[in-house]
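# My questions concern the predicted model and sequence given below.
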Amino acid sequence: MNPLKVLVVDEFDSDLALEQSLKQHGYQVATLKLRALNLLDVVKTLQPDAVVLNLYTPDDKVLNMMLEINQQHSVPVIMFAEDQQTETINKVIKAGVSAYIVDGLEPKRIKTIIDVAIARFREQQALKNELKKTKDQLEERKLIDRAKAILIKSQGYSEDQAYHALRKLAMDRKVSLGEMAKNVISMAELFK
């Protein structure tokens, strides 16, 4: 099994404990300083398995970068910080940070924290994917029902006949039932 690639973004110049600890636990580590860094481009280029930030407090610029990373790349983000304010914690969670560790950068705990954050992130991703799949199925079902209603009204079909006609059209054209429903709806709107 390949070692996990971890991108470390460190605000503190003198502290290498985080990087050294990660390397001791077998992670591949790339460490960058926070100053004038476009983190989104770095994540896109390096494609790390996790991003770890070590900073005093996450400002709005950092939080916006975290939000963009979560929207464009599927990667867990672990943040070590000193700021314990409830407002900051709420902002960090809204930005999609997987783990926010306050005042707890102890080398012996780092591996466990990262492993738990990655596991939680994967579980959340699985839930998001399942939710998206369910929403897509519901949306497709609505399209099919709407297309059936069009066929019932325009062709005088029963609901069962409309479904079978829609299904036959989909099979004949080698498209999904949902795609065929979209086509029927589009055609009906075209002839209005």
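Done, it's in. Residues are numbered from 1 along each chain as shown.

# going forward, measure contacts and count neighbours with C-alpha atoms only.
OK.

# for the residue most central in space within the chain, what are its contacts?
With distances taken as Cα atoms, centre = their mean, S74 lies nearest the centre of the chain, 4.7 Å away. Listed by Cα atoms under 8 Å, 6 or more residues apart in numbering, the contact set of S74 is empty.

# chain center to the longest helix along the chain: distance?
Identified as the longest helix of the chain according to DSSP state H is helix 107-155. Centre-to-centre, helix 107-155 and its host chain are 11 Å apart (Cα atoms, centre = their mean, to the nearest Å).

# on contacts alone, who are the packing partners of it?
With contacts taken as 3 or more Cα pairs under 8 Å, 6 or more residues apart in numbering; DSSP states H and E, helix 107-155 sits against helix 17-24, strand 77-81, helix 159-173, helix 177-190.

# One more to weigh against that first structure:
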Amino acid sequence: MAVRVVIAEDEAIVRLDLKEILEEEGYDVVGETGRGDEAIELVRKQRPDLAILDIKMPGADGLTAARAISSERMAAVLILTAFSQRDLIDQARQAGALAYLVKPFQKSELLPAIEIALGRFEEMKALDEQVKSLEDRLEARKLVERAKGILMDEMGWREPDAFAWIRTTSMRERLQMPEIARRVIDGSLRPDPA
């Protein structure tokens, strides 16, 4: 499947050249604009893989658009600009740009910059998923620990017994252990008195 791209460049001729190069190389240009504020909306609507943003644009500059797009992890961001000052490069990086290309650019520079941006974006998404998974596991662990504590206090059980009851109940009820733990914590589930 072709990589989907949104282009935000206020110079129409540059935008046209960029679109032509991308389409020749098999990319799918799903939106284009000359305004930064419209770029953010286009990316939200089209959900492209990549947003190519000029820095200087009306409406909102490319750095503002990059910040919005990156903070919501909507697409990889490549900044395209006529300016190569160190402070602008730093600002672009802080805004979430994953690659930076100075105009006038060559096709031989554009394509590797795109691939770098896309690769970094995939790495970031994978890390986000890993963090989310770890957070979910930690939250589940906290729930089970709290429920064990409640059972130990109320039933006078040792920790292994409380854990075994949660695990056994989870299998019997066909629910995840954190769900059983939630029910113990909210008081809706208790062991049958022996």
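Nice, thanks for sending it over. Just so it is clear, the model here is predicted, and its values are computed rather than measured.

# follow-up on the earlier one: on the three-state scheme, the residue nearest to the centre of the first structure is what?
Three-state call for S74 of the first structure (DSSP: H, G, I helix; E, B strand; the rest coil): coil.

# Give the buried residues for stretch 132-148 of the first structure.
By neighbour count on 16 or more other Cα atoms under 10 Å, the buried set for stretch 132-148 of the first structure is 140, 143-148.

# next one: stretch 119-132 of the second structure
Per 16+ other Cα under 10 Å, stretch 119-132 of the second structure contains these buried residues: 120-121.

# Mean per-residue distance, it versus the first structure.
Once fitted to the first structure, stretch 119-132 of the second structure is off its aligned match by 1.5 Å on average (mean Cα distance after the TM-score superposition for the first structure).

# In the first structure, what stretch matches that stretch?
Residues 119-132 of the first structure are matched to stretch 119-132 of the second structure when aligned by TM-score structural alignment.

# How many neighbouring residues does E23 of the second structure have?
Using other Cα atoms under 10 Å, the number of residues around E23 of the second structure comes to 14.

# quick one: it from E11 of the second structure, how far?
Distance of E23 of the second structure to E11 of the second structure, computed by Cα to Cα, to the nearest Å: 18 Å.

# Please apply the same query to M74 of the second structure.
Counting by Cα to Cα - M74 of the second structure and E11 of the second structure are separated by 24 Å.

# go on, S170 of the second structure?
Going from S170 of the second structure to E11 of the second structure by Cα to Cα gives 61 Å.

# Among the two, which residue is more densely surrounded?
Neighbour totals were compared for S170 of the second structure and E11, and S170 leads with 17 against 13 (other Cα under 10 Å).

# Could you look up the SS state of G31 of the second structure?
State at G31 of the second structure, reduced to three classes by three-state DSSP: strand.

# What's the local residue count around the residue nearest to it when sequence neighbours are not counted?
Nearest non-adjacent residue to G31 of the second structure, counting by Cα to Cα, 6 or more residues apart in numbering: V6, 4.7 Å away. The burial count assigned to V6 of the second structure is 26, neighbours taken as other Cα under 10 Å.

# got the contact list for the helix or strand hosting V6 of the second structure?
According to DSSP states H and E, V6 of the second structure maps onto strand 4-8. Here strand 4-8 of the second structure makes contact (Cα under 8 Å, 6+ apart) with 15, 19, 27-36, 39, 42-43, 48-54, 62.

# can you tell me the mean distance of it from the first structure after alignment?
Distance for strand 4-8 of the second structure, averaged over aligned residues: 1.1 Å (mean Cα distance after the TM-score superposition for the first structure).

# The first structure: matching residues for that strand?
Aligning strand 4-8 of the second structure against the first structure (TM-score structural alignment) gives residues 5-9.

# ok, now how distant is the closest residue to A188 of the first structure other than its chain neighbours from A165 of the first structure?
Residue nearest to A188 of the first structure in three dimensions, not counting chain neighbours: I150, with 7.3 Å by Cα to Cα, 6+ apart. I150 of the first structure sits 12 Å away from A165 of the first structure, taking Cα to Cα as the criterion.

# Between those two, which is the more surrounded one?
Using other Cα under 10 Å, the more surrounded residue of I150 of the first structure and A165 is I150, with 19 against 15.
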